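task: produce atomic coordinates for the following.
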Amino acid sequence: MKQTDMNIFAQLESEVRSYCRSFPTVFTKAKGYKMWDESGKEYLDFFSGAGALNYGHNEDSMKEKLVNYIMSDGITHSLDMATQPKAEFLETFNEVILKPRNLEYKVMFPGPTGTNTVESALKLARKVTGRTDIISFTNGFHGMTIGSLSVTGNAFKRKGAGIPLQNVVTMPYDSFVNEGLDTLEYLERFLEDGGSGVDIPAAMILETVQGEGGINAASFEWLQRIEAICKRWGILLIVDDVQAGVGRTGTFFSFEKAGIKPDIVCMSKSIGGYGLPLAITLIRPDLDIWAPGEHNGTFRGNNHAFVTATAALEFWKDPEFEQNIQKRSELIYSFLESIVEKYPEVKGEVRGRGYMVGIGSEVEGLSEKIAAEAFNRGLIMETSGPKDEVFKLFPPLIIDDAGLEAGFEIIEASVKTALEAAEPVAN
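This next block holds a predicted model:
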């Protein structure tokens, strides 16, 4: 087979490309938790499409249903017209996910990506409350369009907007300063004091575990207090579950164990099951005051994604699926704790929950070197945080113990190699 010339991408694709720089090879095949490049080299995928492939690559039942649907000339594109796949998804999602969790939401299809669902949530919150401001949190990441960027903390990404990002107040996330500072006492003081310069906002938006911001996990108590503050002041609570949802933190919704019920929930990435573009905005029914067509999108009726999204929900009918996620989550966390303990030179801290975890290192550039070495050894993982100081593990939920152990071996070997390379050479 003719090998692809990597120069094609440098010559013809925009400089904005990023992941292909971290993983410089041409991939040709993927299955489960593995990928292969055109030379036949095998890679363990601890990246999962940045959380868009929680069920792994080319899962058999989804693939079969999708192929059958395509071969029967089923509707592909339909805007928001009524179709059988959409009806099946809505009904299944309500019966399998919402009702067992005692949740009641209307489902909105805002467009197929994460930033689409965030934009719709911000617009609706402002429409419902009549207020303009939003409170977001340090190191939050919510998307790359203007509204979503305005509630994103990363300075590099914000700069890309090219215009001032307004009508947002940023408050400190849980433990942003240190473990001793009560960030919510600070936040509530701003709301209480008429001289603070902070108006009562339309909404607060947050991730329960911050993905791009450094795998920072809010405590359940902090989340519960956020909900109470929102209720006290008539502020809508928006949880961005685009990356942390669909089992990534151990339960379908990332906020379940905190016992809170957000007013609006943003979902995308793995909600489509197969990696196909799909996003949904879950809205408390009394807040659903949209006029028809007031927010729309050409590709909000992605029927191929409805087919695979419905098939993916079959996993959640079996309680053992979620139980296995939580059992393996403990294995992953224990492994990371062992790395921090065995290699104090990493100056590391284990972060996150579930299959959304990593190690934050105080050693500048070390996490990037570990991720690069892991790729050379056949494992794909990325870094996150304001300074890429965290190497993070995002294996698919369907990975088995053998896959995890193989990945752990590569990661530990990569840590050793990166530390050895960082050691000063003796005279």
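
rest of the way, CA atoms for contacts and neighbours
Will do.

for the stretch 101-250 of the chain, just list every one of the strands.
106-108, 134-137, 168-171, 203-206, 209-210, 216-217, 236-240 (DSSP state E, counting those that start in this stretch).

likewise for the stretch 251-400 of the chain?
Using DSSP E, counting those that start in this stretch, the strands found in the stretch 251-400 of the chain span residues 264-267, 280-283, 348-353, 356-361, 379-380, 382-384, 390-393.

and this one, so I can compare the two:
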Amino acid sequence: MTIFDRLESEVQSYARSFPVTFDKAQGEHLYDTNGKQYIDFLAGAGTLNYGHNNPVLKQALVDYIMRDGITHGLDMHTSAKGDFLQAFNEHILAPRDMEYTFQFTGPTGTNAVEAALKLARKVTGRTSIVSFTNGFHGVTLGAVAATGNSHHRGGAGVALGDVNRMPYCGYYGRDADSLKMMDKLLSDPSSGVDLPAAMIVEPVQGEGGLNVANNDWLRGLEKLCRKHDILLIIDDIQAGCGRTGTFFSFEASGIKPDIITMSKSLSGFGLPFAIVLLRPDLDVWEPGEHNGTFRGNNHAFVTAAAAIRHYWKDDKFAEDIVEKSAIVSHRFKKISDRYGVTQMQPKGRGMMQGLACADGETASEIGRACFDRGLIIETCGNRDQVVKVFCPLTIDKGELVRGLDIMTDAIAEVLDKALEKKAS
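As a prediction, this is how the structure comes out:
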């Protein structure tokens, strides 16, 4: 038995899918203790948009550490925090004509969601929240109440309330008008749906199966929230920081969320870091009313500022993401055309795309076949049926194609074997 088998909890999950011990990483590559190289199509579940040990970010962090920069400062003012605020405001908010107040929460995405929900309830005086089918917002109690997945909800151990579930864009099919249905429920005093404090939604549902909310639906949702005086919270924890081709995943829709939650690739270096961006007039917190010991990761401030200044100073990085996204889309269309949409359905947008298989077992087999060939990839979806490409945005195009080649071979192995078995 390994040290992990003897001492680590059964709650571990990724280690079961990738049963080796990793020792080194650079860019889009991981290496195990035997020196075997793997192409990483997981990227820390979207935490490593700029790759492993990005040299630009690493140098900024090393320089900061070597000059004895502040490591931990609670929510005190530090030069690292000020530099991050300046960089984010100058390169992200100002060019997009956005004005938000920053709240630094605990260091994970679920911490940001908890703060956002809590603030919405405080501002409006209402208790309920609307979230959407197949949404994932974290696993702490408030966030998991807004999460749809029964596996995660079942781990709570208590009743999960004060959340009403509404159908996500396309949930009932293309012809169903879910916005009209929501408006009817919210307008009818006898519908049984209380007026919520907020609606929380992901423009692209990462864990939920790479479901995409189209721009018309997002604009309609914003209009619905304005009509009923409901706050609109965009959860951009997984789809943000460039993953869909723009820094925020909702930019193409033109909406102006009341609150935005961010984490994952915000630090750019895999360092825990989360923020809530809120309309300035919503900042009704009393000092220390919502706090946490680790609400100011100064090392993450340093790498985040370096990432923003290096990659988001102009449009070049975003254009590169769009180009790589087209490569993935083209390959997935070829695979879907070969096997049929019922066996391989393209899902997602930008550099968070995947292929929906007929069932979760098939997707898992494809994932295992990819790993055997040196590709790390995970599944998602309501039945884990979607094989999900989530490689670093900085991946070399040649390595992106090589990874897609491996994925194509793995799919062929699994599906062709299934066809042969069916024929016999």
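
about what we covered before: pick the most deeply packed of the strands of the stretch 251-400 of the first structure.
Highest mean neighbour count of the strands of the stretch 251-400 of the first structure: strand 390-393, a mean of 28 (counted as mean count of other CA atoms under 10 Å).

okay, it sits on what stretch of the second structure?
Per TM-score structural alignment, the counterpart of strand 390-393 of the first structure in the second structure is residues 386-389.

average gap between that stretch and the first structure?
Here the mean offset of stretch 386-389 of the second structure against the first structure after fitting is 0.4 Å, by mean CA distance after the TM-score superposition for the first structure.

thinking again about what came up before, save the strands of the stretch 101-250 of the first structure as CSV, and put in distance to Y333 of the first structure and mean neighbour count too.
Converted to CSV, those look like this (distance: least, CA to CA, whole Å; neighbours: other CA atoms under 10 Å):
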stretch, distance to Y333 of the first structure, mean neighbour count
strand 106-108, 34, 18
strand 134-137, 25, 23
strand 168-171, 29, 18
strand 203-206, 23, 26
strand 209-210, 15, 28
strand 216-217, 13, 24
strand 236-240, 23, 27
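
out of those, which gets nearest to R158 of the first structure?
strand 168-171 (12.6 Å; CA to CA).

can you check which part of the second structure the closest one sits on?
Using TM-score structural alignment, strand 168-171 of the first structure lines up with residues 163-166 of the second structure.

so how much does that stretch differ from the first structure once superposed?
Mean deviation for stretch 163-166 of the second structure: 0.4 Å (mean CA distance after the TM-score superposition for the first structure).

from the chain's centroid, how far away is that stretch?
20 Å (CA atoms, centre = their mean, to the nearest Å).

likewise for stretch 199-210 of the first structure?
For stretch 199-210 of the first structure, the distance to the chain centre is 16 Å (CA atoms, centre = their mean).

export the strands of the stretch 251-400 of the first structure to TSV and tack on distance to L98 of the first structure?
Listed next are these as TSV, based on distance: least, CA to CA, whole Å:
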stretch	distance to L98 of the first structure
strand 264-267	12
strand 280-283	10
strand 348-353	22
strand 356-361	23
strand 379-380	33
strand 382-384	31
strand 390-393	28
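
shouldn't D63 of the second structure be within a helix?
Yes - according to DSSP: H, G, I helix; E, B strand; the rest coil, D63 of the second structure belongs to a helix.

wait, T47 of the second structure touches M262, no?
No - contact criterion CA atoms under 8 Å: T47 of the second structure and M262 do not qualify, at 11.0 Å.

what residues do these two have in common as contacts?
Residues touching both T47 of the second structure and M262 (CA atoms under 8 Å, 6 or more residues apart in numbering) are Q238.

what is the neighbour count of G109 of the second structure?
Neighbours of G109 of the second structure under the rule other CA atoms under 10 Å: 26.

show me what contacts the most centrally placed residue in the first structure?
The first structure has Q243 as the residue nearest its centroid, 1.4 Å off, counting by CA atoms, centre = their mean. Q243 of the first structure makes contacts with 50-52, 211, 267-270, as judged by CA under 8 Å, 6+ apart.

do that again at 10 Å, thanks
By CA atoms under 10 Å, 6 or more residues apart in numbering, the contact list for Q243 of the first structure reads 50-52, 54, 114, 142, 207, 209-212, 249, 254, 266-271, 356.

if I line the two up, what does T83 of the first structure land on in the second structure?
Checking TM-score structural alignment: T83 of the first structure goes with T78.

burial of that match, as a residue count?
Using other CA under 10 Å, T78 of the second structure has 17 other residues around it.

can you pull the contacts of it?
By CA under 10 Å, 6+ apart, the contact set of T78 of the second structure is 69-72, 296, 298, 301.

try D75 of the second structure
81, 103-105, 288, 291-298.

cool, L282 of the first structure as well?
For L282 of the first structure, the contacting residues are 104-109, 117, 121, 238-239, 262-267, 288, by CA under 10 Å, 6+ apart.

which residue in the second structure aligns with it?
Checking with TM-score structural alignment, L282 of the first structure has L277 as its match.

how near is that match to F88 of the second structure?
Going from L277 of the second structure to F88 of the second structure by CA to CA, to the nearest Å gives 11 Å.

again, but for I70 of the second structure
20 Å.

just the helices in the first structure please.
Assigned helices in the first structure, in chain order: 7-12, 19-22, 48-51, 60-71, 84-93, 114-129, 146-150, 155-159, 183-192, 220-233, 303-312, 319-342, 366-376, 401-422 (criterion: DSSP state H).

the first one aligns to what range in the second structure?
Mapped onto the second structure with TM-score structural alignment as the criterion, helix 7-12 of the first structure occupies residues 2-7.

repeat for the longest one
Using TM-score structural alignment, helix 319-342 of the first structure corresponds to residues 315-338 of the second structure.

what residues of the matching stretch count as buried?
With burial defined by 16 or more other CA atoms under 10 Å, the residues of stretch 315-338 of the second structure counted as buried are 317-318, 321-322, 324-325, 327-329, 331-333, 335-336.

tell me the one of these nearest A307 of the second structure?
When those are compared against A307 of the second structure (criterion: CA to CA), the nearest one is F317, at 11.1 Å.

hang on, the closest one packs against H310?
Yes - at 9.2 Å, F317 of the second structure and H310 qualify as touching, with contact defined as CA atoms under 10 Å.

having no further points to raise, I will conclude here.
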